[in-house]
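> Prediction below, plus the sequence it came from.
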Amino acid sequence: MSDPVLYHFAFDPASRSVRLALGEAKLTVVDTPVRPWEDDCPVGPLNPSGMPPVLQVTEHGRLLTLCEPAAILGWLEDRAKGDFLLSTDPAERAETRRLIGWFDRRFTDDVNAVLLHERMEKPLLRLGPPEARALRAGRESLRTHLTILEDLLTLRDALAGRRMGQADLVAAAHISVLDYFGEIAWAAYPGLKTWYMKLKSRPSFRPLLADRFPGVSPSPHYADLDF
C-alpha cells in the first residue's frame, strides 16, 4: 500500500492540527504543500470548500479522500481502534468537542480572521500593509481567548482533561502560527506557556518548528523548546 498523501498549507492552523495528529500516530505521509489561494491549487477538485488539509489514503484497494480536520482526525481514531487522541470518557469527549468547536469558530473568527489576515494573508495576496486598528482589535481578542485557556490549565493537565488529546493539538496548531509572528506575550500566561513547551517538545512538533513564512523571520523563541 502506498503512503497517504497530505495536501496542506504550512501556516494554516487546520493543516497544522492534522500534521500534529499524523505525527502522533507515527504515520508516514507524502508531504504535499499547496497554495489554496491560487486557481490551480490541487485541493480544489478534491474538497468542495477548496481548503486544505486533504488526506488521500488507499485502504483495501479503495482510495479515500478525507477533507479537513474532523474527517482526518476521525479516520485516525478509527484506525487506532482505541483510546488514541479522543478519550473514551464521555465527559472528556464532550469537552474535547466543545474546545475544538471554539477554535474552529470563535477563535478563528475573533483572532485568526483579523491577525492572520493582517500578518499573513495580506502579504500573500498583496493587499497592502497591516492596519493598526485591526491589529489592536485582533490582539485584544487574542488576550481574551488566551486568558480563558490560562484559567483552564490551572485546573487541568491538558485542555480537555487528564491527558493530551485532540483539543491540545488543535489549540497548539492555532497558537503556533500566532507565535511564529510574535503575537503572544507568554509572560502573561505561565500555565499556558508550560503546556505549550511540553507540546513543542514532542517529536510530532518538529516539522512545524522548521516551517518558514516567506519574507518573515519567526519570533526569536519560536523553535526553542525551553523559552
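Now that the structure is in, tell me what you want to look at. Numbering: from 1, shown residues only.
> going forward, measure contacts and count neighbours with C-alpha atoms only.
Fine.
> What is the helix or strand hosting Pro69 packed up against?
Counting by DSSP states H and E, the secondary-structure element that holds Pro69 is helix 68-80. In terms of contacts (3 or more CA pairs under 8 Å, 6 or more residues apart in numbering; DSSP states H and E), helix 68-80 is packed against helix 13-24, strand 54-59.
> ok, and what's touching it?
Residues outside helix 68-80 that contact it (CA atoms under 8 Å, 6 or more residues apart in numbering) are 14-15, 17-18, 21-22, 25, 51-55, 66, 83-86, 166.
> between the helices and strands packed on helix 68-80, which gets nearest to Phe103?
Judged by CA to CA, the one of the helices and strands packed on helix 68-80 that comes nearest to Phe103 is helix 13-24, at 9.8 Å.
> Tell me where the protein has strands.
If you assign secondary structure with DSSP state E, the strands in the chain sit at 5-8, 30-33, 54-59, 62-67.
> Skipping adjacent residues, who's closest to Leu135 in space?
Closest residue to Leu135 in three dimensions, ignoring its sequence neighbours and counting by CA to CA, 6 or more residues apart in numbering: Leu115, at 6.0 Å.
> got the contact list for Cys41?
Counting by CA under 8 Å, 6+ apart, Cys41 makes contact with Val34, Arg35.
> now it: how far from Leu99?
Remark: distance between Cys41 and Leu99 (CA to CA, to the nearest Å) = 30 Å.
> Was I right to think Leu209 contacts Ala223?
Yes. Taking CA atoms under 8 Å as the definition, Leu209 is a contact partner of Ala223 at 5.2 Å.
> quick one, what contacts the residue nearest to Leu135?
Ala134, Leu135, Gly138, Arg139.
> Give me whichever of the strands of the chain is most buried.
strand 5-8 (a mean of 24; mean count of other CA atoms under 10 Å).
> on that earlier part again, relative to strand 54-59, how tilted is the helix holding Pro69?
30 degrees (axes from the mean of the first three to the mean of the last three CA atoms, to 10 degrees).
> Buried residues in helix 68-80, which are they?
Glu68, Pro69, Ile72, Leu73, Leu76, Glu77 (16 or more other CA atoms under 10 Å).
> Pasting the second one now:
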Amino acid sequence: MRPSGVSRRTSQRTLVLSRMNTPSPSSTIRLYHVALSPYCRKVRLVLAEKRVEVELVEDRYWEPGSELNRRNPAGKLPVLRMDGRLMAESQAIVEYLDEVIPVPALMPRSPIERYEVRRLCAWFDDKFNAEVTQPVMHERVWKKVMKLGYPDSRAVKEGLKAIKEHIDYMSGLLETRRWLAGNMMSLADFTAAAHFSCLDYISDVDWDRSAALQEWYATIKSRPAFRSLLADHLPGVPPAPHYAELDF
C-alpha cells in the first residue's frame, strides 16, 4: 500500500529515478588508483562501505605508458569508471556515490551538518595534506618508489611537528562529538582516516598523544570497509608491524 497523499505517477517516477541512480550490475566498476594515496583510499573506503564491488587498477602514473592524462586531463588520481563514465576528483566522487547509493548514508540531512562534513573534508584534503601527508609521504615513500633521491629530513620533521597540532584539534572535536563532524559517521571520518592510514603505514602517527583519536581510529579501522586497505603492501616499502592490527 502506498502512503496516503502519494500518487501512482509520483510512485512510478520515484522508482524510475531509483533505477537510474543505481549502478548497473552488469557493468564493471573500475578504480584507477595508487595504494598509498589518501584521495584514492577515501574513494576505496566509501565504495567498500557502500558494498560496491570494484576492480582496482594500479596506475603508476610516474612511469612511461601511464594513461592517466587521457582518463583525467587534470593528471590526478583517483579516476573511477562507473556506468560508462570516467569520474575524477575524490570529493566529487564520494558525494556522487553517497547520492546514488544512499544506504548507508555518509552525509547528514541538515544543511549545516553537511557544511561541517564538507569543511572537514576540505581541512584534511587541503590543509592536513599540505602540512603533513604530502611532505611526509613524498620524502619517506614516493622519493624511494620513484627513485628521486634521498629524503629531506627537515621536511619530514616539519610534517611530524605539524601533525601534533592536527591531532590536538581532532581531539577537541571528539570531546563533544561521537564522530568528527557530529553524531553520525560521515565522509569526514573516511577522509581523515584515509590520510591517517597512509601515515600509519609508515608508523608516523603518535597515537599516544590522544586516547580519543586512537579510539576513533581503532573504531573506523575495525570496519569491514577497511580490510582491503590493511592488505596493501607497497613493494620496497613494507608496512609498520602494527599497521594491520586492529588492537594497536
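Perfect, I can see it now. Since the structure is predicted, the reported quantities are computational estimates derived from the model, not experimental observations.
> which among the contacts of helix 68-80 of structure 1 end up buried?
Neighbour counting with 16+ other CA under 10 Å marks 14-15, 17-18, 21-22, 25, 51-55, 66, 84-86, 166 as buried within the contacts of helix 68-80 of structure 1.
> Could you check which residue of structure 2 pairs with Ser201 of structure 1?
Here Ser201 of structure 1 is matched to Ser222 in structure 2, going by TM-score structural alignment.
> Its match contacts Leu246, doesn't it?
Yes. The pair Ser222 of structure 2 and Leu246 passes the contact test of CA under 8 Å, sitting 6.0 Å apart.
> Now do the equivalent of Val94 of structure 2 over in structure 1 against Phe181 of structure 1, distance only.
Alignment note (TM-score structural alignment): Val94 of structure 2 maps to Leu73 of structure 1. Applying CA to CA, the value for Leu73 of structure 1 to Phe181 of structure 1 is 27 Å.
> do Val18 of structure 1 as well
Distance of Val18 of structure 1 to Phe181 of structure 1, given as CA to CA: 21 Å.
> Using JSON lines, please lay out the contacts of Leu115 of structure 1 together with distance to Arg62 of structure 1.
Written out in JSON lines, the entries for the contacts of Leu115 of structure 1 read as follows (distance: CA to CA, whole Å):
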{"residue": "Ala134", "distance to Arg62 of structure 1": "47"}
{"residue": "Leu135", "distance to Arg62 of structure 1": "47"}
{"residue": "Gly138", "distance to Arg62 of structure 1": "44"}
{"residue": "Arg139", "distance to Arg62 of structure 1": "46"}
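> Just the buried ones among the residues you listed, please.
With neighbours counted by 16+ other CA under 10 Å, the contacts of Leu115 of structure 1 contain buried members at Leu135, Gly138, Arg139.
> when you align them, which residue in structure 1 goes with Ala74 of structure 2?
Aligning on TM-score structural alignment places Ala74 of structure 2 opposite Ser49 in structure 1.
> now the helices: where do they sit in structure 2?
Ranges of helices within structure 2 are 8-21, 38-49, 68-71, 90-100, 111-122, 134-137, 143-145, 153-176, 187-201, 211-221, 227-230, based on DSSP state H.
> Switch those helices over to a markdown table; also include distance to Ala240 of structure 2.
Formatted as a markdown table, the entries for the helices of structure 2 read as follows, by distance: least, CA to CA, whole Å:
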| stretch | distance to Ala240 of structure 2 |
| --- | --- |
| helix 8-21 | 40 |
| helix 38-49 | 17 |
| helix 68-71 | 30 |
| helix 90-100 | 26 |
| helix 111-122 | 26 |
| helix 134-137 | 14 |
| helix 143-145 | 16 |
| helix 153-176 | 16 |
| helix 187-201 | 6 |
| helix 211-221 | 15 |
| helix 227-230 | 11 |
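> With respect to Leu56 of structure 2, which of those helices lies nearest?
From the helices of structure 2, taking CA to CA, the stretch that ends up closest is helix 38-49, at 8.9 Å.
> After superposing, tell me the mean distance of that closest one to structure 1.
Helix 38-49 of structure 2: mean distance to aligned residues in structure 1 after superposition is 0.2 Å, counting by mean CA distance after the TM-score superposition for structure 1.
> Structure 1: matching residues for that helix?
Matched against structure 1 by TM-score structural alignment, helix 38-49 of structure 2 falls on residues 13-24.
> now do stretch 129-136 of structure 2
Going by TM-score structural alignment: stretch 129-136 of structure 2 matches residues 108-115.
> for that stretch, how far is the first residue from the last?
Start and end residues of stretch 108-115 of structure 1 are separated by 10 Å (CA to CA).
> buried sites along that stretch?
Thr108, Asp110, Val111, Asn112, Val114, Leu115.
> can you put the residues you listed in a markdown table and add distance to Leu192 of structure 1?
What follows is the buried residues of stretch 108-115 of structure 1, written out as a markdown table (distance: CA to CA, whole Å):
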| residue | distance to Leu192 of structure 1 |
| --- | --- |
| Thr108 | 19 |
| Asp110 | 19 |
| Val111 | 17 |
| Asn112 | 19 |
| Val114 | 22 |
| Leu115 | 20 |
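> contacting residues around the most centrally placed residue in structure 2?
In structure 2, the residue lying closest to the centroid (CA atoms, centre = their mean) is Lys42, at 1.1 Å. With contacts defined as CA under 8 Å, 6+ apart, Lys42 of structure 2 is in contact with Ser90, Val94, Phe190, Thr191, Ala193, Ala194.
> For Trp142 of structure 2, grab the count of nearby residues.
Around Trp142 of structure 2 sit 18 other residues, with neighbours defined as other CA atoms under 10 Å.
> Any idea how many residues pack against Arg126 of structure 1?
Each residue near Arg126 of structure 1 was counted by other CA under 10 Å, and the total is 8.
> Counterpart of it over in structure 2?
Alignment note: Arg126 of structure 1 maps to Lys147 in structure 2; criterion TM-score structural alignment.
> Spatially nearest residue to Met1 of structure 1, not counting backbone neighbours?
Thr58 (6.9 Å).
> do the same with Gly23 of structure 1
Once its chain neighbours are removed from consideration, Gly23 of structure 1 has its nearest residue in Ser204; the separation is 4.4 Å (CA to CA, 6+ apart).
> If anything else comes up later, I'll come back, but that's it for now.
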